[in-house]
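Enquirer: predicted model and sequence follow; I will ask about them next.
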Amino acid sequence: MKTRLNDLNERRKERNRTRIRTAAHGRARLSVHRTSRYIYAQVIDDTKGVTVAAASSLEAGLRGSLKTGADTKAASEVGKLIAERAKAAGITEVIFDRGAYLFHGRIKALADAAREAGLSF
């Protein structure tokens, strides 16, 4: 059962994805998903329909060093990790897909860390 708020979030997400697809010009998409406990990021090649790189605060290497997977420190660590993995896969330019989330807090921390680690968007 969908509520009105869920409908609005879905519309916002689809609106953002449509704009991203038109502006991408062949670049990969850095998609971000957050929950109340974790944050996830993946680099997706939409032309082939495959995930090139993925990282999350659930990974064993990050869980031991983080207090929680749901703060800006965790998001910045995931941003660094996804940038390293994307660069290892040969991708340096991406387009940022924030989904239905506003660009502040954890989403912004992940984006800033990915930029500092070498991804350009």
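Expert: Alright, I've got the coordinates. Numbering: from 1, shown residues only.
Enquirer: going by C-alpha atoms from here, please, whenever you check contacts or count neighbours.
Expert: Fine.
Enquirer: and the strands in the chain?
Expert: 28-34, 39-45, 50-56, 94-97 (DSSP state E).
Enquirer: counting by contacts, list what the second one packs against.
Expert: Helices and strands in packing contact with strand 39-45 are listed as strand 28-34, strand 50-56, helix 72-88; criterion 3 or more C-alpha pairs under 8 Å, 6 or more residues apart in numbering; DSSP states H and E.
Enquirer: same list, these, but as TSV with distance to Leu66 and mean neighbour count please.
Expert: Output for the helices and strands packed on strand 39-45, formatted as TSV (distance: least, C-alpha to C-alpha, whole Å; neighbours: other C-alpha atoms under 10 Å):
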stretch	distance to Leu66	mean neighbour count
strand 28-34	16	22
strand 50-56	12	19
helix 72-88	6	23
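Enquirer: take a look at this one as well, against the first:
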Amino acid sequence: MMTKKKTDARHRTKVHIRKTVTGTPERPRLAVFRSLKHVYAQIIDDTSNKTLLSISDLSKDLKGEFAGMKGQVKISKKVGELVAKKALEANIKAVVFDRSGYLYHGVVKAMADGAREGGLKL
């Protein structure tokens, strides 16, 4: 029962955050999702309701990037760097960071740090 309440609290937080955090064509939203095994990132333009790009540690074209990496925080940082690289190739220089109700700690923080190190302005 404790897990369900914690999940519900995260969902309420996510809905509250999404009321204020929106992506525009000039500054799209970088949304983070994490599961127990994997991490995902999407860059979304909310005005046209389109995902501009997405990346995860499951991406088939990036399997070699994560070879030999242990630990979700390290993988998350690498995903952040790769999403920044793809965003800069798509001429996206700045984004709004949407932590999706998760605490800004661990995997979420590592992804944000990786995106900043990759050259993306958060």
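Expert: Sure, I can see it. Treat the numbers as computed from the prediction; the structure is a model and nothing was measured.
Enquirer: any idea what the TM-score is?
Expert: Scored by TM-score structural alignment, normalised by the length of structure 1, the superposition of the two chains gives a TM-score of 0.86; 117 aligned residues with a C-alpha RMSD of 2.0 Å.
Enquirer: just to revisit the earlier point, and of the strands of structure 1, who's closest to His104 of structure 1?
Expert: Closest to His104 of structure 1 of these, according to C-alpha to C-alpha: strand 28-34, at 12.3 Å.
Enquirer: got the contact list for the closest residue to Gly119 of structure 2 other than its chain neighbours?
Expert: Of all residues not flanking Gly119 of structure 2 in the chain, Ala84 sits nearest, at 6.3 Å (C-alpha to C-alpha, 6 or more residues apart in numbering). Applying C-alpha atoms under 8 Å, 6 or more residues apart in numbering, we find Ala84 of structure 2 in contact with 114-116, 118-120.
Enquirer: and those, which are buried?
Expert: Burial by neighbour count, 16 or more other C-alpha atoms under 10 Å: within those this picks out 114-116, 118, 120.
Enquirer: which residues touch the closest residue to Leu122 of structure 2 other than its chain neighbours?
Expert: In space, and not counting its chain neighbours, Leu122 of structure 2 is closest to Val95: 5.3 Å by C-alpha to C-alpha, 6+ apart. If a contact means C-alpha under 8 Å, 6+ apart, then Val95 of structure 2 has 23, 27-30, 43, 120-122 as its contacts.
Enquirer: show me which pair in these is furthest apart.
Expert: Across those (C-alpha to C-alpha), the longest gap, 14.8 Å, separates Gly23 and Leu120.
Enquirer: center of structure 1, which residue is that?
Expert: By C-alpha atoms, centre = their mean, the mean C-alpha position of structure 1 lies nearest to Val32, the distance being 2.5 Å.
Enquirer: was I right about it contacting Ala54?
Expert: No - under the criterion of C-alpha atoms under 8 Å, Val32 of structure 1 makes no contact with Ala54, lying 10.0 Å away.
Enquirer: what do those two both touch?
Expert: With C-alpha under 8 Å, 6+ apart, Val32 of structure 1 and Ala54 have common neighbours 40-42.
Enquirer: distance to Arg106 of structure 1 and neighbour count added to these, as a markdown table?
Expert: Listed next are those as a markdown table, based on distance: C-alpha to C-alpha, whole Å; neighbours: other C-alpha atoms under 10 Å:
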| residue | distance to Arg106 of structure 1 | neighbour count |
| --- | --- | --- |
| Tyr40 | 11 | 20 |
| Ala41 | 12 | 25 |
| Gln42 | 15 | 24 |
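Enquirer: distance to Arg15 of structure 1 for those residues - can I get that in TSV?
Expert: Shown next, in TSV, are these (distance: C-alpha to C-alpha, whole Å):
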residue	distance to Arg15 of structure 1
Tyr40	21
Ala41	20
Gln42	19
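Enquirer: thanks a lot, see you next time.
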